[in-house]
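J.: I'd like to go over a predicted model; first the sequence, then the structure.
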Amino acid sequence: MAPAQRIPAPHRIAVRPGAGWAGALAALAIVALASVCAGATFVSPGTVLDALLHYDPARLDELAVRTLRLPRTLVGLAAGAGLGLAGAILQSSVRNPLADPGILGINAGAALAIVLGLTTMGSLTGSSTAWLALAGAAIAAAVVHLLAHRSRGPVTLLLAGTALTAILTSATSAVLLTDGGTFAQFRFWQVGSLTGRPVSVLLFGAALLVPALGCGLLLGRALNVQALGEDLAISLGQRSAPAKLLSSAVVVVLSGVATAIAGPIGFLGLLVPHLARLITGPDQRWVLRYSVVLGPLLLLLADLLGRFAAGPAELPAGVVTAVFGTPVLIVLARRKKLSAA
């Protein structure tokens, strides 16, 4: 049996995991508040509180908070948590530091399914959008694993995912370019954005996302055992096939729902687990907890940067994550240990 491929452990930051996680939660709360307050006009935290507790639609600032900025922030929290945790589970389960739902075609499969559904049916409800995204993500995940199943090396999986992503993205673009109505509705969603999302999609997606997040956080021990190698995992009483199947199912749900909510945002699932391991080391129980917090933190920061980087226009959050994620991918791909795996 082939030896397990292990993700190279980065140098760890000297911080207690519990204290660091509490600090990350505090930072997320501050960034979430800034996301609600910041915009073309600044809204004070007091006004935000009034909009939540004593909503007056006659006040334009409270109307903006309730109908635009709060939904935008909630989309960032949900999609960021889903993609961050999905990336952490995926990298650990396939033992590949370059694994990411965007790079392996999972997000692209969800996006294509939604676009095909919209073109076929004309309009989608919140539930149909989420179910289509899940179906597309599941099919893409199955295809990329079938393409790479003959080799356990990280390069084969990466190449298969990259090829599948290119094919699915091209198909999505072809559909959008031949259907003006679909293109007009989804041109910002296609690059990943937190704005203009129907509340029905967010609510239904959250109903699927919350249980998946809870289930994913419980996988830490199983992933730790799996990292020791299949033989040792079996000797410790863990069956690898069910554990891998459950991990794949959780990744599909997290990635599919996040894509349905915010569009195909790339590189977030790649960056977050590496940042988490810098703080926690290889213990997946802490890596997963950090990923749930760091994912929305980075996505909301990207969205805030996009609001002011190209003013008065805005850059979608997916564009910002791609700008910062691409150099990280190049650095990781050039690491000696990965090349020798």
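T.: Perfect, thanks for sending it. In this text, all values refer to a predicted model and were calculated from it rather than measured experimentally. Numbers count the residues shown, from 1 in each chain.

J.: only C-alpha atoms from now on, for both contacts and neighbour counts.
T.: Noted.

J.: residues in contact with the residue nearest to the spatial centre of the chain?
T.: Centroid-nearest residue in the chain: residue 83, 1.6 Å away (criterion: CA atoms, centre = their mean). Residue 83 is in contact with 101, 254, 255, 258, 268, 269, 295, counting by CA atoms under 8 Å, 6 or more residues apart in numbering.

J.: kindly recompute the last result at 10 Å.
T.: 89, 100-102, 107, 251, 254-259, 265-270, 272, 291-292, 295-296, 299 (CA atoms under 10 Å, 6 or more residues apart in numbering).

J.: likewise residue 158?
T.: 96, 98, 99, 100, 103, 104, 105, 144, 148, 164.

J.: how about the residues you listed in a markdown table, adding secondary structure, neighbour count and distance to residue 66?
T.: Converted to a markdown table, these look like this (DSSP: H, G, I helix; E, B strand; the rest coil; neighbours: other CA atoms under 10 Å; distance: CA to CA, whole Å):
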| residue | secondary structure | neighbour count | distance to residue 66 |
| --- | --- | --- | --- |
| 96 | coil | 22 | 41 |
| 98 | coil | 28 | 38 |
| 99 | coil | 25 | 37 |
| 100 | coil | 31 | 33 |
| 103 | coil | 25 | 34 |
| 104 | coil | 27 | 36 |
| 105 | coil | 31 | 34 |
| 144 | helix | 23 | 41 |
| 148 | helix | 18 | 46 |
| 164 | helix | 23 | 39 |
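
J.: between these, which is closest to residue 337?
T.: The closest of the contacts of residue 158 to residue 337 turns out to be residue 96 (CA to CA; 11.3 Å).

J.: the closest one contacts residue 103, correct?
T.: No - using CA atoms under 10 Å, residue 96 is not in contact with residue 103, being 11.8 Å away.

J.: between those two, what contacts are shared?
T.: Here residue 96 and residue 103 have 157, 158 as joint contacts, going by CA under 10 Å, 6+ apart.

J.: hmm, back to that, among the contacts of residue 83, name the ones in strands.
T.: Within these, no residue falls in strands by DSSP state E.

J.: sort out for me which of the residues you listed are in helices.
T.: Among the contacts of residue 83, the ones falling in helices (DSSP state H) are 89, 107, 251, 254-259, 268-270, 272, 291-292, 295-296, 299.

J.: alright, now check it against this:
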Amino acid sequence: MLLKTNQIKLLGLVLGLFVLLISMCASVVYGYANTTWTMAYHAFTQFDGSNEHIILQTVRLPRALIGATVGASLAIAGALMQALTKNPLASPSIFGINAGAGFFVVIAVSLFQVSSLQTYTWLAFLGAAIAAFTVYFVGSFGREGLTPIKLTLAGAAMAALFSSLTQGLLVVNEAALDQVLFWLAGSIQGRNLDSLTSVIPYIGAAFFVSLLLSSKINVLAMGEDIAKGLGQRTGTVKLITAFVIIILAGGSVAISGPIGFVGIVIPHLARFLIGNDHRWVIPYCAVLGGILLVVSDIGARYIVMPEEVPVGVMTAIIGTPFFVYIARRGFRN
């Protein structure tokens, strides 16, 4: 733990918020269309209807807001999953939650030609919930009950299953393939504020509840027997935490598709900085997750300019070596 006192942790959080704000401003300014910081300022203070101002207002700004929201959501979901399962590899992507949410959205697009953002959101929640509870159920089989390694294997199996089913649907429906291919790689390109406003009430509520749960998760982390001895209703805490994870992961997938590795990398980085106190881990995950996804999205615009790489590819490039490192360390908290 690098930041030891509450004053230093608070200072670090404020600094992180400043970096996130600067990153979002850079996301608004930089891209294929040649714009400047001055032009961006004028787009929001002296709008003149030019192409550049329209791009800055209707394309770049929503993209920056969505990147910060999705990154924060996935990071918090990963931190809650790791705390709940005591598994350092737990994340919405590894446990198949993202894949389940994505599968249900693809069903809606390919079989029922659904185009409603609100419908996408609810289907993503449903798919995330089914995937999460299936992984928990499968991981609980056997004499030893629920263990980190069994959860990881069950999650990997469910992720592979949902991904295969998704690909199968798209193979027989080429029109749907054109609609969702870029989305399935994990991308916030081309999203507008309607995409964000359709899920922000649910994600905002989940953020708030996760903060309320933080002290209870600290108690639960000491062991279930100790938590029960202190009067905690552990089953209720686990169930509410699971629903928060489903809302955060499902809402993120509804906006941007299944983006991986944010939920693995950021919680470990947050704990490295400020320790295991979830009253600090959760807000740090929100800020650091937002920074990671916004910066990754900026990088994705320049790798094969004038084309764009999906931001999910960028997070995979960053996250894969980290995943291998955590896996080689073993299951130690």
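T.: That came through fine. If you're wondering where the values come from, they're calculated on a predicted model, not measured in any experiment.

J.: before we move on, the earlier item: mind giving me the PyMOL select for the ones in helices among the contacts of residue 83 of structure 1, buried ones only?
T.: Of these, the buried ones can be selected in PyMOL as follows, counting by 16 or more other CA atoms under 10 Å:
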select buried, resi 89+107+251+254+255+256+257+258+259+268+269+270+272+291+292+295+296+299
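
J.: ok, back up a step: quick check: the residue nearest to the centre of structure 1 vs residue 266 of structure 1, distance?
T.: 9 Å (CA to CA, to the nearest Å).

J.: so what sits against both of these two?
T.: By CA under 10 Å, 6+ apart, the residues touching both residue 83 of structure 1 and residue 266 are 100, 101, 102, 107, 259.

J.: how about the equivalent of the second one over in structure 2, nearest residue that isn't a chain neighbour?
T.: Across the two structures, residue 101 of structure 1 finds its equivalent in residue 92 of structure 2, going by TM-score structural alignment. Leaving out its chain neighbours, the residue that sits closest to residue 92 of structure 2 by CA to CA, 6 or more residues apart in numbering is residue 98, at 5.5 Å.

J.: report the separation between that neighbour and residue 293 of structure 2.
T.: Relative to residue 293 of structure 2, and taking CA to CA, residue 98 of structure 2 is found at 16 Å.

J.: also residue 161 of structure 2?
T.: Applying CA to CA to residue 161 of structure 2 and residue 293 of structure 2 gives a distance of 26 Å.

J.: residue 180 of structure 2 now?
T.: 20 Å.

J.: I figured residue 79 of structure 1 was touching residue 259, is that so?
T.: Yes - with contacts counted by CA under 10 Å, residue 79 of structure 1 reaches residue 259, the gap being 7.3 Å.

J.: find residues that contact each of those two.
T.: 205, 265.

J.: ok, so of the shared contacts of residue 83 and residue 266 of structure 1, who is nearest residue 246 of structure 1?
T.: residue 101 (15.9 Å).

J.: next, count neighbours for that closest one.
T.: Look at residue 101 of structure 1: counted by other CA atoms under 10 Å, it has 36 neighbours.

J.: before we move on, what about residue 229 of structure 2?
T.: Based on other CA under 10 Å, the number of other residues close to residue 229 of structure 2 is 10.

J.: can you pull the contacts of it?
T.: Contacts of residue 229 of structure 2 by CA under 10 Å, 6+ apart are residue 223.

J.: other SSEs contacting the host helix or strand of residue 109 of structure 2?
T.: Assigned by DSSP states H and E, residue 109 of structure 2 belongs to helix 97-112. Under the contact criterion of 3 or more CA pairs under 10 Å, 6 or more residues apart in numbering; DSSP states H and E, helix 97-112 of structure 2 touches helix 117-139, helix 148-171, helix 174-184, helix 234-256.

J.: nearest to residue 4 of structure 2, out of those helices?
T.: helix 234-256 (26.9 Å).

J.: what span of structure 1 lines up against the closest one?
T.: Taking TM-score structural alignment, helix 234-256 of structure 2 hits residues 240-262 over in structure 1.

J.: and for stretch 128-137 of structure 2?
T.: Under TM-score structural alignment, the match for stretch 128-137 of structure 2 is residues 137-146.

J.: mean deviation, the matching stretch versus structure 2?
T.: In the superposition against structure 2, stretch 137-146 of structure 1 averages 0.4 Å from its aligned positions (mean CA distance after the TM-score superposition for structure 1).

J.: repeat for stretch 156-168 of structure 1
T.: Looks like 0.4 Å for stretch 156-168 of structure 1 (mean CA distance after the TM-score superposition for structure 1).

J.: okay, that stretch sits on what stretch of structure 2?
T.: Against structure 2, stretch 156-168 of structure 1 falls on residues 150-162 (TM-score structural alignment).

J.: how about stretch 324-332 of structure 1?
T.: The aligned range for stretch 324-332 of structure 1 in structure 2 is 318-326, by TM-score structural alignment.

J.: average gap between the matching stretch and structure 1?
T.: Counting by mean CA distance after the TM-score superposition for structure 1, stretch 318-326 of structure 2 comes out at 0.8 Å.

J.: report the buried residues of that stretch.
T.: Applying 16+ other CA under 10 Å to stretch 318-326 of structure 2 flags 318, 319, 322, 323, 326 as buried.

J.: what does stretch 242-253 of structure 1 give?
T.: For stretch 242-253 of structure 1, using 16+ other CA under 10 Å, the buried residues are 243, 244, 247, 248, 249, 250, 251, 252, 253.

J.: skipping its backbone neighbours, what lies nearest the fourth one in space?
T.: Beyond its immediate neighbours in the sequence, the residue positioned closest to residue 248 of structure 1 (CA to CA, 6+ apart) is residue 90, lying 7.5 Å away.

J.: now check structure 2 for the residue matching that neighbour.
T.: Checking TM-score structural alignment: residue 90 of structure 1 goes with residue 81.

J.: list the contacts of residue 151 of structure 1.
T.: residue 157.

J.: burial count for residue 156 of structure 1?
T.: Quick note: residue 156 of structure 1 (other CA under 10 Å) scores 17 neighbours.

J.: same question, residue 132 of structure 2
T.: 24.

J.: and it, how far from residue 114 of structure 2?
T.: 24 Å.
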